[in-house]
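Visitor: the sequence isn't on hand, but the structure is:
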């Protein structure tokens, strides 16, 4: 063909996979982008407070990983299952919380979000049914959507999912798994009582159901009694994938999480992880292991809890003056979120634009629901601002919603 001949029209590209077109982006991430400008007081993001990171301790841990006898190993490929010393540390911490665990039962993941993705890849075929709390963690809904799952909400009250409703749905719909965040749930902050946890375990064993128990917030308890994991209850032993994270207690930028699961499920997840990323960052794993060996993580978490408790209390103290009369909200015993509901006729999503114009932000609750959303709900995070900043943010919120 002569060089000056017109270029023939290119054939159209094949389309994206249907799942890529059917799952939208995260409204939470989009709101965070809106609130990055200086001066905005944001109750939107579920972010740890950066001023509370143990930067010096983590820097020393990285120095140890990169200068000690195993320095070359820190920069090398590693095994998919994870660095043995970090798996040992995770197992020891889980055992100390009442769930006997060995290192062989642990898979290190690139954040607990990856653990959820691996479970979905391992267990779910397109069209399979998944049960979730309503509302639930938004990224879990995205994950199950990408897997092509059919997601059904389990009715809940102010204390979490209703075991009788779970049993009825499981018997009728024959789901593959239940996904739950039973402790300081995202987005509601509520905690499932111990009796209900035991009922969930019994229902799963009786009706044949995988349990995916997500626990990123369990260390952040400010009051009340510790509740054992569902995984520790009789009936749950051979069917629970427990997801944990260092993001809320160490630093989210490390992107370190872990999965504790029965042997066959864990081995299948290892294969799925090999296809995804081969292994989680070696240097980050070894630095975390050094940190857990040299620093007192529990003492650090205690300092974080003290600060977060004061911030939670500041938010709760000011909500009555900031939200319209007739609003309601809960009092979480821990975690990072307060769940609120505006009076009849209000729409938290529609009011967000006014809030951002007043240099304050929150997350509307509607995207967290499966099926019919409640437009009057909103999620407020209290961890990233001081009590004084929270008070000012609530003044702005009152003006925006007034």
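Guide: Cool, the structure landed. The structure displayed is predicted, hence computed values, not measured ones.

Visitor: hey, let's count contacts and neighbours off CA atoms from now on
Guide: Will do.

Visitor: residue nearest the centroid of the protein?
Guide: Per C-alpha atoms, centre = their mean, the C-alpha nearest to the average position across the chain is that of residue 216, at 5.7 Å.

Visitor: so is that one in a helix, a strand, or just coil?
Guide: Put simply, residue 216 is coil when judged by DSSP: H, G, I helix; E, B strand; the rest coil.

Visitor: hmm, it is touching residue 250, no?
Guide: No - here residue 216 does not reach residue 250: they are 11.5 Å apart, not a contact under C-alpha atoms under 8 Å.

Visitor: contacts for stretch 131-147, please.
Guide: Contacts to stretch 131-147, defined as C-alpha atoms under 8 Å, 6 or more residues apart in numbering, come from residues 19-20, 22-24, 26, 113, 116-117, 120-121, 124-126, 130, 150-156, 160-161, 175, 177-181, 185-188, 367-370.

Visitor: list only buried entries from those residues.
Guide: Listed as buried from these are 23, 113, 116-117, 120-121, 124, 130, 150-156, 160-161, 175, 177-181, 185-188, 367-370; burial here means 16 or more other C-alpha atoms under 10 Å.

Visitor: which ones among those residues lie within helices?
Guide: Counting by DSSP state H, the part of the buried ones among the contacts of stretch 131-147 found in helices is 113, 116-117, 120-121.

Visitor: before we move on, back to that, what residues are up against the residue nearest to the centre of the chain?
Guide: 112, 243-248.

Visitor: tell me which of those fall in strands.
Guide: Among these, the members found in strands (DSSP state E) are 243-245.

Visitor: structure B:
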């Protein structure tokens, strides 16, 4: 076959990708099947697929096939402008950093004095035992039972833990069940790694057990991912009885569950995580990024005892171990009790800012107590258009479209209330948002 033949085939496939006939993460026909369909040879199809791979349109996995490469819009959903003084940034879910900065400086200064040869060298078990013990203490403070230094692993934050688990427990082409409205970072990992995502219905108490059972029966997923407390983006928190119902489904179906529990510190009263009721199947993630600082990349991953070796092997192959420098500082904060004081102060700040937001934004009807608000938009506004016009005014919000696992639109935007350090600037930003909410969309987008 001529060179132009495989180039033409590649162009035809690329056009089908662009017009949506081949969806992101979908599996392309085998070389032989497509060759038979086009009246050519498998070798020619292989050349076409290689050309598409070189262009970044597809990716191939040995033993699994060739998939349309997923795309990530995470950088649009979560924006961090360099010069924050010129923006009201409601897109970042992070602590109010000015409150934690003095304690962080002190912890890192002390950690430098604690450095020894053993702490700056390689270690077994993906991290030092004292650092894993601090992780056990952190998660235990917010309700987790059964953690110990053998089944708790160290990761570079919660996002790394999610990526690690998806890579370890599933294969390209596998289906992942997630909350129907979920954190864009989960969708980005799935998209970029060739996993299929199916959203499961949420009700006023969080993930719905009956819907989860039906989805497991229909899709036979490799795993389930849920955010049980102060859910991102809806703000929902599961009561203990709902967590037990979800655990019962997981136990009965023998399905892996990833419990992304990084907002547990925001609960005033300790509520047990799902992992307590399904310890043989649940991978529990906690971290310090939301309570202390995103720069402190310290994640704590409690895994079922039978899966410890598998996860350790993946961590070694991926990066060997998380940097002990961050964990020295984190351990100092946890062991001294300062970490829990900082987390409590952030919780109190979030509660105050929720009250401020509800006093200004007339559309807010929920009583969330976390870092963010899932803001319903008036009927005259579409979320992407609202987000664009807000950005034109220096107000950065996140369109609800980034959170939809099933591709359906939702008339909401997510507002983080914590990334703006000054309370007065927060009030000014919320007032500007309220003005925009009551403005007719057609005055900006006629016709």
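Guide: Yep, it's here. Quantities reported herein were computed from a predicted structural model and do not represent experimental measurements.

Visitor: re the thing from before, quick one: which two of the contacts of residue 216 of the first structure are the most distant?
Guide: Greatest spatial distance in those: 243 and 248, 13.2 Å, computed using C-alpha to C-alpha.

Visitor: of those two, who's got more company?
Guide: Between residue 243 of the first structure and residue 248, residue 243 has the larger neighbour count (other C-alpha atoms under 10 Å), namely 25 against 22.

Visitor: what do we get in the second structure for that one?
Guide: Aligned counterpart of residue 243 of the first structure in the second structure: residue 285 (TM-score structural alignment).

Visitor: just the element for residue 415 of the second structure, please.
Guide: Following DSSP states H and E, one finds residue 415 of the second structure within strand 412-416.

Visitor: give me the aligned partner of the residue nearest to the centre of the first structure over in the second structure.
Guide: So residue 216 of the first structure corresponds to residue 262, using TM-score structural alignment.

Visitor: distance of its match from residue 158 of the second structure?
Guide: Using C-alpha to C-alpha, to the nearest Å, residue 262 of the second structure is found at 7 Å from residue 158 of the second structure.

Visitor: which neighbours do the two share?
Guide: Counting by C-alpha under 8 Å, 6+ apart, the shared contacts of residue 262 of the second structure and residue 158 are 285-287.

Visitor: so where do the strands sit in the stretch 151-300 of the second structure?
Guide: For the stretch 151-300 of the second structure, applying DSSP state E, counting those that start in this stretch gives strands covering 152-155, 175-179, 196-200, 202-203, 206-207, 223-226, 256-260, 282-287, 299-302.

Visitor: which of those sits closest to residue 337 of the second structure?
Guide: That would be strand 282-287 among the strands of the stretch 151-300 of the second structure, by C-alpha to C-alpha, at 15.7 Å.

Visitor: mark which of the contacts of residue 216 of the first structure are buried, thanks.
Guide: 112, 243-248.

Visitor: which one of the residues you listed is nearest residue 206 of the first structure?
Guide: residue 243 (22.8 Å).

Visitor: quick one: that closest one and residue 115 touch, right?
Guide: Yes - counting by C-alpha under 8 Å, residue 115 is a contact partner of residue 243 of the first structure at 6.7 Å.

Visitor: so what sits against both of these two?
Guide: 257-259.

Visitor: hmm, back to that, distance to residue 14 of the second structure added to the strands of the stretch 151-300 of the second structure, as a markdown table?
Guide: Converted to a markdown table, the strands of the stretch 151-300 of the second structure look like this (distance: least, C-alpha to C-alpha, whole Å):
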| stretch | distance to residue 14 of the second structure |
| --- | --- |
| strand 152-155 | 37 |
| strand 175-179 | 24 |
| strand 196-200 | 20 |
| strand 202-203 | 36 |
| strand 206-207 | 37 |
| strand 223-226 | 31 |
| strand 256-260 | 35 |
| strand 282-287 | 38 |
| strand 299-302 | 39 |
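
Visitor: stretch 155-173 of the second structure corresponds to what range in the first structure?
Guide: Going by TM-score structural alignment: stretch 155-173 of the second structure matches residues 109-127.

Visitor: what's around the aligned partner of residue 384 of the first structure in the second structure, how many residues?
Guide: Mapped onto the second structure by TM-score structural alignment, residue 384 of the first structure lines up with residue 419. Neighbours of residue 419 of the second structure under the rule other C-alpha under 10 Å: 22.

Visitor: so residue 419 of the second structure sits in a strand?
Guide: No - under three-state DSSP, residue 419 of the second structure sits outside any strand and is assigned coil.

Visitor: next, the contact list for it, please.
Guide: Contacts of residue 419 of the second structure by C-alpha under 8 Å, 6+ apart are 89-97.

Visitor: out of these, which sit inside helices?
Guide: Per DSSP H, the contacts of residue 419 of the second structure map to helices at residue 97.

Visitor: which of the contacts of residue 419 of the second structure are buried, as a ChimeraX select command?
Guide: Buried subset of the contacts of residue 419 of the second structure, written as a ChimeraX selection, criterion 16+ other C-alpha under 10 Å:
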select :89,90,91,92,93,94,95,96,97
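
Visitor: quick one: what's aligned to residue 253 of the first structure in the second structure?
Guide: Aligned partner of residue 253 of the first structure by TM-score structural alignment: residue 295.
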